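# Below is the structure, and that's it, no one-letter string:
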């Protein structure tokens, strides 16, 4: 877990109704908020005035939310709705009993000139004990660089030499896509009775496995 400057503390409860008003979630997702989320606290605002880093390329602030959970498993739809409601990059600290988990999506300003944000893949850590050691924020030249350094710590796949964060996120997305395809093909192959068809599926499985290995 990162330790944040005291000056950046915001520490305000964010009512669920405000999120509903901004993001208009479905009844199903509202039910998830009710059954899974105890409280949402807007813990920190990392901005020029609180951490003395300049904005860059539309990255003006980074928000840190702490969500106390009623259950250990939180549906990603909940985080997606919060990201939709708040037009800033957000790092979530999920808390359940004495454990913490960090989650964040790769979030970037829209390229259409509006104030909208595009939310892409989510990344998360394993559950950690709340008493585990905390680490200082990465040394960065501006807010965008800080955001990228923070997000890198959530991605299991190490970046290749010179690989940018967007390129790494794209590579992880391809691995996830091919992994889903592989799972589907393996299930089909295991159920297939016809020998020739089974051979064809096995060849497709090997092809996708090779693609995944090349991306890793």
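Arrived safely. Remember, it's a predicted structure, so these values are computed and weren't measured experimentally. Numbers count the residues shown, from 1 in each chain.

# all contacts plus neighbour counts: C-alpha atoms, from now on.
Will do.

# how about residue 101, secondary structure?
Secondary structure state of residue 101, per DSSP: H, G, I helix; E, B strand; the rest coil, is strand.

# Identify the residues contacting it.
Shown in contact with residue 101 (Cα atoms under 8 Å, 6 or more residues apart in numbering): 93-95, 124-128.

# Need the buried ones from those residues selected in PyMOL.
Remark: buried members of those, expressed as a PyMOL selection using 16 or more other Cα atoms under 10 Å:
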select buried, resi 93+94+95+124
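
# Which one of the contacts of residue 101 is nearest to residue 26?
residue 94 (22.1 Å; Cα to Cα).

# Surely the closest one and residue 100 touch.
Yes. Look at residue 94 against residue 100 with Cα atoms under 8 Å: they come within range, at 5.5 Å.

# Identify each buried residue in stretch 66-78, please.
66-70, 74, 77-78.

# Equivalent analysis for stretch 41-54, please.
Within stretch 41-54, the residues scored as buried using 16+ other Cα under 10 Å are 41-47, 50-51, 53-54.

# returning to that earlier point: between the buried residues of stretch 66-78, which is nearest residue 137?
Of all these, residue 137 sits closest to residue 66, with 17.0 Å by Cα to Cα.

# Kindly confirm my reading that that closest one is in a strand.
Yes. Residue 66 forms part of a strand when assessed by three-state DSSP.

# so how far is residue 100 from the residue lying closest to it once chain neighbours are set aside?
Take residue 66 and drop its neighbours on the chain: the residue closest to it by Cα to Cα, 6 or more residues apart in numbering is residue 93, 4.6 Å away. Note on residue 93: its distance to residue 100, by Cα to Cα, to the nearest Å, is 6 Å.

# okay, pairing it with this:
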């Protein structure tokens, strides 16, 4: 469940035309904005004051925008453009039909899977807004992280998590090809590559790799 203190609630619908006219968009993205987005609501404004937190830090405000979509398969560049051109940190709650997902931009877009709205969970954790934003990254980007290493920043944990995901994807593909390979020499070479990938993942998981 997504719950924030009552003081954070804004619940103001943003006129769609006025909204996208303030953005720098090419003609293609303007058309996608019109065709993909039904309307946008500024649901919450999270500040040190509304959350009763300590002031200071890099993050001054986090806005929660509810985006009602006209279709589930929308162009994600719309959200990226909104986030990159806004001075505040943004969390998007996307809704289509009976489904919903959370999205935020942190160098690139990160999203949860589509779920029933009641199954989505997001809460503000931390003593200041910097910590709250880090907690959002943990809850959305690192939701599937297992055994997080102690002492690593959230950004380094995200890099580690994405590297493990890339290696796992490559491992799965290589293992599948290895089993299907008929030539013994080629099969052995691919088996060796599988072992290398597994070793790389073990090093990262155990905190021995430089990139970890």
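Structure received. Remember, it's a predicted structure, so these values are computed and weren't measured experimentally.

# joint contacts of residue 93 and residue 100 of the first structure?
The contact sets of residue 93 of the first structure and residue 100 do not overlap (Cα under 8 Å, 6+ apart).

# Average offset of the host helix or strand of residue 173 of the second structure relative to the first structure?
Here residue 173 of the second structure sits within helix 154-180, counting by DSSP states H and E. When the first structure is superposed, helix 154-180 of the second structure averages 3.9 Å from its matched positions, counting by mean Cα distance after the TM-score superposition for the first structure.

# list the helices and strands that helix packs on?
Judged by 3 or more Cα pairs under 8 Å, 6 or more residues apart in numbering; DSSP states H and E, helix 154-180 of the second structure is in contact with helix 129-140, helix 184-205.

# Would you tell me which one of the ones you listed is buried the most?
Neighbour counts (mean count of other Cα atoms under 10 Å) averaged over each of those peak at helix 129-140, with a mean of 19.

# In this structure the residue nearest to residue 66 of the first structure contacts residue 102, no?
Yes. Judged on Cα under 8 Å, residue 93 of the first structure makes contact with residue 102 at a distance of 4.8 Å.

# sorry, back to before: check the buried residues of stretch 66-78 of the first structure against residue 153 of the first structure and report the nearest one.
Closest approach between these and residue 153 of the first structure, by Cα to Cα: residue 66, at 17.8 Å.

# Correct me if wrong: the closest one contacts residue 100.
No. Residue 66 of the first structure lies out of contact with residue 100 (Cα under 8 Å); the separation is 9.5 Å.

# what residues are shared contacts of these two?
Residues touching both residue 66 of the first structure and residue 100 by Cα under 8 Å, 6+ apart: 93-94.

# Now for residue 146 of the second structure, how many residues are close by?
By other Cα atoms under 10 Å, 9 other residues sit near residue 146 of the second structure.

# before we move on, the earlier item: tabulate the buried residues of stretch 41-54 of the first structure (TSV), appending distance to residue 194 of the first structure and secondary structure.
Below are the buried residues of stretch 41-54 of the first structure laid out as TSV (distance: Cα to Cα, whole Å; DSSP: H, G, I helix; E, B strand; the rest coil):
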residue	distance to residue 194 of the first structure	secondary structure
41	56	strand
42	57	strand
43	58	strand
44	59	strand
45	60	strand
46	59	strand
47	61	strand
50	65	helix
51	64	helix
53	63	coil
54	63	strand
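
# among the residues you listed, which two are most distant?
41 and 54 (25.1 Å).

# quick one: the spatially closest residue to residue 134 of the second structure that is not a sequence neighbour from residue 92 of the second structure, how far?
The shortest distance from residue 134 of the second structure to any non-neighbouring residue, by Cα to Cα, 6+ apart, is to residue 154 (6.5 Å). Counting by Cα to Cα, the separation of residue 154 of the second structure from residue 92 of the second structure is 20 Å.

# Comparing the two, which shows the higher neighbour count?
residue 92 (22 against 16).

# how deep is residue 61 of the first structure tucked in, by neighbour count?
Residue 61 of the first structure has 24 neighbours, counted by other Cα under 10 Å.

# before we move on, what about residue 11 of the second structure?
Counted with other Cα under 10 Å, residues neighbouring residue 11 of the second structure total 14.

# how much space between the residue nearest to it when sequence neighbours are not counted and residue 1 of the second structure?
What sits nearest to residue 11 of the second structure in space, not counting adjacent residues and going by Cα to Cα, 6+ apart, is residue 43, at 4.3 Å. If you measure residue 43 of the second structure against residue 1 of the second structure using Cα to Cα, the figure is 15 Å.
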